[in-house]
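Peer 1: compute the structure for the input listed below.
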Amino acid sequence: MNLIASPRFLPAVLWADAASGLATGVLQVAAAPVLAGWLGLPQGLLSASGYALFAYAAFAAWLARGRPVSRGGVVLLVLANLVWVAGCVELLFTGAAATWLGQGWLLVLAVAVGALAALEWAGLRGARRTAWA
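Peer 2: This is a model prediction of the structure:
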């Protein structure tokens, strides 16, 4: 059995997604005024997206605890991650991030969230192949 088809793979990715979402949310909420200056992004956007990440992280953690993991829930997370990536890319290309640090922040978020979406999707596909085998 390969790693992706392991029954532990998808829950582990979901826990990683929940932890990274929570950490990013705490950072954006707790340090929004400072981050706004450094990143050149609106303070309100940083705070609001930080609070949204709390709900997202709670949902990801709830899914990670499920046995079996909810396929529909993971699809919803993957879609939410893709929307997040699109939002980061839009902010990057519209010049909303006025500093090079802000541009780097958006790029790192887009790549990391995109990677999590890909891993979650791969985990779903691996779980499906295992169930059918």
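Peer 1: use CA for all of it now, contacts and neighbours both
Peer 2: Noted.
Peer 1: what's the lengthiest helix in the chain packed up against?
Peer 2: As assigned by DSSP state H, the longest helix anywhere in the chain is helix 100-132. Judged by 3 or more CA pairs under 8 Å, 6 or more residues apart in numbering; DSSP states H and E, the packing partners of helix 100-132 are helix 9-30, helix 32-39, helix 71-94.
Peer 1: chain center to that helix: distance?
Peer 2: In terms of CA atoms, centre = their mean, to the nearest Å, the centre of helix 100-132 is set 7 Å apart from its chain centre.
Peer 1: contacts only, for P11.
Peer 2: Residues in contact with P11 (CA atoms under 8 Å, 6 or more residues apart in numbering) are L63, A64, R65, V69.
Peer 1: and for comparison, fold this next one:
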Amino acid sequence: MPMLPQTPFLRLALAADAVASGAMGLAFAAAPAAISALTALPHGLLRGAGAFLIAYAALLGWLAVRDAVPRAMLWLLVAGNLMWAVECAALPLLGLVVPNGWGIALLAVQAVVVAVFAELYIIALRRMPRAA
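Peer 2: Next comes the predicted model:
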């Protein structure tokens, strides 16, 4: 499996994604009822997303301290972040959730933030020599 050497840029992107994902995951997991009351997003959706984000943050933190990262893993992070962004936009558009203004704002911010992380990983991949 082709490995990419860790760079300061990639390490920072992974660590920032880990912190953001971990903070959101802890908030969703610790206070789904309160966040649901504020946003009108389903309690179960928030709790499930929180559990996922905590595990995801742990993976990102582990990757951030490695000397090298599998190229395929970075592409998986790109795809996953882009899918998360699309899902954040699609949930209310498809009528799967009916958030209030705060809920729409939360979903919009999440969509933008995870799309930015996807772009940071793409930048890191483009900066790597192809042979790596």
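Peer 1: next, the angle from the longest helix of structure 1 to helix 32-39.
Peer 2: With axes from the mean of the first three to the mean of the last three CA atoms, to 10 degrees defining the directions, helix 100-132 of structure 1 sits at 110 degrees from helix 32-39.
Peer 1: what angle sits between helix 100-132 of structure 1 and helix 71-94?
Peer 2: 160 degrees.
Peer 1: rewinding a little: which of the contacts of P11 of structure 1 are buried?
Peer 2: L63, A64, V69 (16 or more other CA atoms under 10 Å).
Peer 1: can you tell me how far the last one is from A110 of structure 1?
Peer 2: So the one you mean is V69 of structure 1. Look at V69 of structure 1 and A110 of structure 1: by CA to CA, to the nearest Å, they are 25 Å apart.
Peer 1: repeat that for the second one.
Peer 2: Noted for A64 of structure 1: a distance of 22 Å to A110 of structure 1, by CA to CA.
Peer 1: before we move on, the earlier item: dump the helices and strands packed on helix 100-132 of structure 1 to CSV, plus distance to A127 of structure 1.
Peer 2: Shown next, in CSV, are those (distance: least, CA to CA, whole Å):
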stretch, distance to A127 of structure 1
helix 9-30, 8
helix 32-39, 39
helix 71-94, 9
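Peer 1: just those: most buried one?
Peer 2: helix 9-30 (a mean of 20; mean count of other CA atoms under 10 Å).
Peer 1: mind listing what V86 of structure 2 touches?
Peer 2: A111.
Peer 1: next one: A64 of structure 1
Peer 2: L10, P11, A12, L14, W15 are the contacts of A64 of structure 1 under CA under 8 Å, 6+ apart.
Peer 1: nearest to A80 of structure 1, of these?
Peer 2: A80 of structure 1 has its nearest neighbour among the contacts of A64 of structure 1 in L14, at 13.2 Å by CA to CA.
Peer 1: ok, now which ones touch that closest one?
Peer 2: L14 of structure 1 touches A60, A61, L63, A64, E120, counting by CA under 8 Å, 6+ apart.
Peer 1: ok, those residues in structure 2: which stay?
Peer 2: Counting by both residues aligned by TM-score structural alignment, their matches' CA atoms under 8 Å, the contacts of L14 of structure 1 that remain in contact in structure 2 are A60, A61, L63, A64.
Peer 1: my guess is the third one contacts S70. True?
Peer 2: Yes - proximity of L63 of structure 1 to S70 meets the contact threshold set by CA atoms under 8 Å, at 6.5 Å.
Peer 1: among the contacts of P11 of structure 1, which one sits closest to G44 of structure 1?
Peer 2: G44 of structure 1 has its nearest neighbour among those in L63, at 28.8 Å by CA to CA.
Peer 1: aligned to the closest one, what sits in structure 2?
Peer 2: With TM-score structural alignment as the criterion, L63 of structure 1 lines up with L63 in structure 2.
Peer 1: swap in W15 of structure 1?
Peer 2: Looking across to structure 2 (by TM-score structural alignment), W15 of structure 1 lines up with A15.
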